[in-house]
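Peer 1: Give me a 3D structure for the following:
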Amino acid sequence: MGFLPIHRIITLAFCAASLLPSCASDSRLLPNKPLTFGSKLISDDGTFALGFFSPSNSGGNHYYVGIWYNSIPKDNVVWVANRAAPVTDPSSATLALTDRSNLVLSNTDGQPLWMANVSAPGNLPSSENVTGEATLDNTGNFVLRTSEGAVLWQSFDHPTDTLLPGMNLRVTHNRLELQRLISWKGPQDPSPGSFSYGADPYQFLQRFALNGSRPYWRSPVLTNYLMVGSYMESIKSTIFFTVRRIEDEIYMAFGMPGSSSTVKIKMDYSGKIKILVWNSKMLEWNDLQVAPEPECNTYGYCGAFGFCDNTEPVPICKCLDGFEPISKEDGSNGRFPKGCRRKEELRCGRENRFLTLTAMKIPDKFVYVKNRSFEECSAECTSNCSCTAYAYANMNTTAINGDDTRCLIWMGDLIDTGKGKLIGTGENLYIRVNRLSDKKRWGNILKITLPVVSSLLVLICMWLVWICNCQAKQRNKKIWKNMISGALSNSGELEDGKFPFFSFREIVLATNNFSSSNMLGHGGFGNVYKGTLERGKKIAVKRLSKGSGQGTLEFRNEAVLIAKLQHRNLVKLLGFCIHGDEKLLIYEYLPNKSLDAFLFSMFSFCLANFQ
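Peer 2: Alright, predicted model coming up:
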């Protein structure tokens, strides 16, 4: 007995340890060579595998034929053949390619549990045998081809719960039926669940997640036939969504630059539509996008004329502008089960206008009016009193249905509306409302203009008061100067009425801002400070106290009297200063002490000699 090659030993060891029992490494299924339990097909690049598997909680009683990621250990199944008819005894179950090139899964009794229902190509009679082979491609697509390469059947045309990159999901049904992703019944139960995802059967512009037959979530309406997804930081790439026509049908697909196969869209058993990427470092599937999330984005959650505001830190329901909750009790939990109503009954006619709401997920239940410009779309709604709103988009291409416009109008309630942070791009929604009456319009104008005008008047008054104070100070300053100078001139002591006038700044600098260390003395009407002018001249400054009671007349009399009493034995008045409430007399500085100190000193000397 010969030795096995090392790569075969490694392959067998890996298969023995795998939870999914399959060991063949060929990617092809050939006639008269069926696939049995314990063997599997592996795509040429090793990414995908096809074979028999059993969910972990089935107790080994239910087996399925499926396709899974070969190197990803969990949540790895992307397609299942016999979802509704599991194999209970896999020992003799087979997946075989018949002589008529049909794929058939049979149980131990030879009864078919699942078949591909392949029909012969159109250029061959249905009774003629067609030879071929089935291949598991590197994309995860299991393709049955003729020997000439014509595709007879492929798993991508029969999706289960997962959409892979490059896989087309049919969103119209001109000749063929719609395709939908159908969830598993549970996390380990591949049988068909209650949730499904696919296009609106009446309109390919939007897609629904259904719970049974009831809408559970609705996608934003297409604004373009090429949709570019957001940049995903976790995978350092951008996901592209496209819509394309193939023959008579329209399909949607998604992909990434580099054609990464470890990204998928899944209709989860919980009802969530998820875009997932495999994190090879953490060995986990990361959520790139999940819908509906948060809860208020579930279909119709906020009621008629309500919307889910995703711009709030905690998204909540709100009423559209001009609307209010029907029930006063609604809104306490951020929801309006009964919806919203107009604050004012709509009056049709020239009294209407259209309010623009930006960045909106536009509502459901629209009417698609084709081949309209924006102005024609607006006129279509304006001229119809039953039209409550409209939205418009340029589609940038006529490749799909020959129309590069998308005019939508609504004839009734606005259902399932949202704002901000939605999957897809928000757009303008134009809602019909009443024009404001003249009384209300003037009331709104007054509400805006009165505060502005009042503020301006207050500022103007403050400015005028400041100007008047400045002018009054200058005028009083001039009056004081003229009054004192005139009085001294009349006394014959001054020539031409000239008398020195000092600036307050000059005195402040000279006295070191009236420092206490410069104080020479104080009297009933103020303090006297020593100072030095910039020229070096010593001065004495009498600062009239503001609370002394000495007024204008007293200050004038003192200035005139001192000016007249010029004598070599009397201190000489050099000038004065007036600054606001400050009144200052500037004297010549004499270094000797005051007269009372001199007299007290003489009295003490005489008293001592007398004794």
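
Peer 1: all contacts plus neighbour counts: C-alpha atoms, from now on.
Peer 2: Fine.

Peer 1: Centre of the chain to stretch 101-120, how far?
Peer 2: 52 Å (CA atoms, centre = their mean, to the nearest Å).

Peer 1: Could you do stretch 55-71 as well?
Peer 2: That offset, for stretch 55-71, works out to 42 Å (CA atoms, centre = their mean).

Peer 1: and if you look at stretch 91-107?
Peer 2: Counting by CA atoms, centre = their mean, stretch 91-107 comes out at 53 Å from the chain centroid.

Peer 1: Tell me which residues are up against that stretch.
Peer 2: 29-37, 87, 89-90, 108, 110, 112-118, 128-134, 144, 146 (CA atoms under 8 Å, 6 or more residues apart in numbering).

Peer 1: now with 7 Å?
Peer 2: Stretch 91-107 is contacted by residues 30-31, 34-37, 87, 108, 112-118, 129-132 when judged by CA atoms under 7 Å, 6 or more residues apart in numbering.

Peer 1: Going through these, which ones are buried?
Peer 2: Listed as buried from those are 30-31, 34-37, 87, 113-116, 130-132; burial here means 16 or more other CA atoms under 10 Å.

Peer 1: run this one through as well so I can compare:
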Amino acid sequence: MDNKIKHRYISDNYKYLIAFLWYFNRLFCSATDTMKYGDWIRDGDNSREPNTLVSTKEMFEFGFFTPEGSPGGKRYAGIWYCKVSPRKVVWVANRDNPLVTSKSRGRVFGIRKDGNLQVFDDVVGNGTSFWSSNLKSSSSSPNRTVTLLDTGNLVLTEYDGTWLWESFKEPTDTFLPGMKMDENLTLIPWKDQYDPYSGDFRFKFDEGNKQFVILNKTIAYWKSGEPGKFLSSNKMPDVITDFLLDSSKLEPSYKNYSTKYKVLPTVSTYSYKMLVIKSNGKVEYGSWDDKLWMAGWSEPSDRCSEFNVCGDFGICSSDEKKFPCRCLPGLKPSLVDKWESRDYSDGCTRGTQLCSGEKDTFRRLKMVKVGNPDSTTRLPVNNETECMKECQDRCKCQAYSFQAASDKNNGTRGEYTPPTSWCWTWFESLNDLQEENNTNDGGHNFYVRVALSDLNGNTSIASIEKPSRRRISSTLIVLLTVISIIGLLCICVVISFVIWRRKKAKRLDNRRSSDRRNRALHMLDTERC
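Peer 2: As a prediction, this is how the structure comes out:
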């Protein structure tokens, strides 16, 4: 083999080796985790530059993608789990401003001259921007780098290690270990499973009330509840609360974007756990296990979990055999037409308003969860009669509940602290009422104030506690009566028909017998002649 042929042989093999290594590199998510100023991620496999960033331990990958099942040729820059199939996207940069493949051909991500991270089209115009980190323009951009961490956090860093911007501060629909859910952080779902565009729901932390909330635009859709509050259960397990509020301990503590990045925890600290808000407003907590999404908790979990789903003065039942909503005793739907069409948002109203001079009474509801009373309305009392009087003496008091003392030695050793009974009263509209089917939460009976004139003369507790059941029983009685009458008529008809047939058969038998006797007599007379 001459040198020329040998050189060509080696050259061809070298090209094949380079191609093999490149595809092997792509297959196993092997790529750089950091880009400096002047480096670019270009959309398309024909580029000589890297198509993605991959975190050091190959946990996460950043690049351009089209959502699986998406009907249009829209391209987004985002972050997804590196070794999970099908692809699970956890962050999208240009979610509300996609690049359309038919209109843009130079889709690029990188650090631009103003020092910002940008997703732009370097073919159209002067590099039209489709997303930016929106930092102030800086002349130090040549010294900046962007890194994808093993937490899934994309970080823009200054030359001295200062964090200038991070994706964890601007999430989309997913909360990952290392984030911290404070009042500045909001999760917004995809429009649907194929479109990352911002949906209508919002998941955030209500710092004032120390609870998590889901908003449907601006209206409260779900609340986690304040832990430890009377008659209001905390719908979020402690493990998830800790995950949302304390998982930032996985990252270095920092107070603002200018804090210097120091030490990363080991990759073993991280798992595939996450919390996601779905397009239907439901929040799910779970993890990826053997390429499957395992949801361990979600809310709202049923129809009564939605906040105030039956409106003010309406009570919700999660029992599928019952109507979902009913009014409190003596109250009626505010808008009957909407109520009958199963739109309960306007709730119920009193026929006779309180403080109008009409006589009233209290009716008991068993095992009810209700929105928290004002903190100033909890009073120590000796017994339930005192509690009722506290509410009865104030005409604007809507309801009360008595919490009997627990006779336990709650002092130090050798000391005894007398137990205290508490009286809870409500002066505002009663909302988020739920009928509780079990007593595991230590629920209490709830007494609602109602005018005697609104009870229509029916003051029995049984008829008031379950009005829908009374209506159902009346309907059932009428139905059974009608069926019984029809059944009796059918039986009478059948019996009458049987009697008629028997009588007819008997008459025929008698006629045949008479005919036989007549023939016999006739033959006898003939023989005598």
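
Peer 1: about what we covered before: CSV please, covering the buried ones among the contacts of stretch 91-107 of structure 1 and showing secondary structure and distance to residue 314 of structure 1.
Peer 2: Formatted as CSV, those follow (DSSP: H, G, I helix; E, B strand; the rest coil; distance: CA to CA, whole Å):
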residue, secondary structure, distance to residue 314 of structure 1
30, strand, 57
31, coil, 59
34, coil, 56
35, strand, 53
36, strand, 53
37, coil, 51
87, strand, 47
113, strand, 49
114, strand, 48
115, strand, 49
116, coil, 48
130, coil, 60
131, coil, 60
132, strand, 57
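
Peer 1: Among these, which one lies nearest to residue 376 of structure 1?
Peer 2: Closest approach between those and residue 376 of structure 1, by CA to CA: residue 116, at 49.2 Å.

Peer 1: The closest residue to that closest one other than its chain neighbours and residue 157 of structure 1, how far apart?
Peer 2: Nearest non-adjacent residue to residue 116 of structure 1, counting by CA to CA, 6 or more residues apart in numbering: residue 103, 5.2 Å away. As judged by CA to CA, to the nearest Å, residue 103 of structure 1 and residue 157 of structure 1 stand 14 Å apart.

Peer 1: Between the two, tell me which one has more neighbours.
Peer 2: Set side by side, residue 103 of structure 1 and residue 157 show more neighbours around residue 103, with 23 against 15, by other CA atoms under 10 Å.

Peer 1: so how far is residue 202 of structure 1 from the more buried one?
Peer 2: 33 Å.

Peer 1: Please apply the same query to residue 361 of structure 1.
Peer 2: For residue 361 of structure 1 relative to residue 202 of structure 1 (CA to CA), the value is 19 Å.

Peer 1: and the two? which has more neighbours close in?
Peer 2: residue 361 (26 against 10).

Peer 1: if we can go back for a sec, of all the buried ones among the contacts of stretch 91-107 of structure 1, which two lie farthest apart?
Peer 2: Spatially, the most separated pair among these is 87 and 130, at 28.2 Å (CA to CA).

Peer 1: that's a helix at residue 505 of structure 1, yeah?
Peer 2: Yes - counting by DSSP: H, G, I helix; E, B strand; the rest coil, residue 505 of structure 1 is part of a helix.

Peer 1: what's the matching residue for it over in structure 2?
Peer 2: Matched to structure 2 by TM-score structural alignment, residue 505 of structure 1 sits unpaired.

Peer 1: What's the separation between residue 505 of structure 1 and residue 584 of structure 1?
Peer 2: In terms of CA to CA, residue 505 of structure 1 sits 12 Å off from residue 584 of structure 1.

Peer 1: what's the answer for residue 149 of structure 1, then?
Peer 2: For residue 149 of structure 1, the distance to residue 584 of structure 1 - CA to CA - is 114 Å.

Peer 1: cool, residue 473 of structure 1 as well?
Peer 2: In terms of CA to CA, residue 473 of structure 1 sits 15 Å off from residue 584 of structure 1.

Peer 1: got it, and residue 348 of structure 1?
Peer 2: With CA to CA as the criterion, residue 348 of structure 1 and residue 584 of structure 1 are 80 Å apart.

Peer 1: now do residue 412 of structure 1
Peer 2: Counting by CA to CA, the gap from residue 412 of structure 1 to residue 584 of structure 1 is 85 Å.

Peer 1: residues in contact with residue 445 of structure 2?
Peer 2: Residue 445 of structure 2 sits next to 364, 365, 366, 367, 368, 401 when contact means CA under 7 Å, 6+ apart.

Peer 1: ok, those residues vs residue 390 of structure 2, which is closest?
Peer 2: residue 401 (10.8 Å).

Peer 1: Can you verify that closest one is assigned to a helix?
Peer 2: No - counting by three-state DSSP, residue 401 of structure 2 is not found in a helix; it is strand.

Peer 1: That one is in contact with residue 423, isn't it?
Peer 2: Yes - look at residue 401 of structure 2 against residue 423 with CA atoms under 7 Å: they come within range, at 6.1 Å.

Peer 1: What range does stretch 88-100 of structure 2 cover in structure 1?
Peer 2: Under TM-score structural alignment, the match for stretch 88-100 of structure 2 is residues 76-88.

Peer 1: What lies in contact with that stretch?
Peer 2: 61-69, 107, 113-114, 159-160, 162, 190-192.

Peer 1: can you do 8 Å?
Peer 2: 61-70, 93, 107, 113-114, 155, 159-163, 190-192.

Peer 1: can you give me how far it is from the chain middle?
Peer 2: For stretch 76-88 of structure 1 - counting by CA atoms, centre = their mean - the centre lies 41 Å from the chain centre.

Peer 1: Check which residues of that stretch are buried.
Peer 2: For stretch 76-88 of structure 1, the neighbour count (16+ other CA under 10 Å) marks 76, 77, 78, 79, 80, 81, 82, 83, 86, 87 as buried.

Peer 1: just to confirm, which helix or strand has the third one in it?
Peer 2: When you say that, I think you mean residue 78 of structure 1. Applying DSSP states H and E as the criterion places residue 78 of structure 1 in strand 77-80.

Peer 1: Stretch 327-344 of structure 2 spans what distance, first to last residue?
Peer 2: End to end - CA to CA - stretch 327-344 of structure 2 spans 10 Å.

Peer 1: Kindly report the same for stretch 302-314 of structure 2.
Peer 2: Span of stretch 302-314 of structure 2 from end to end, CA to CA: 17 Å.
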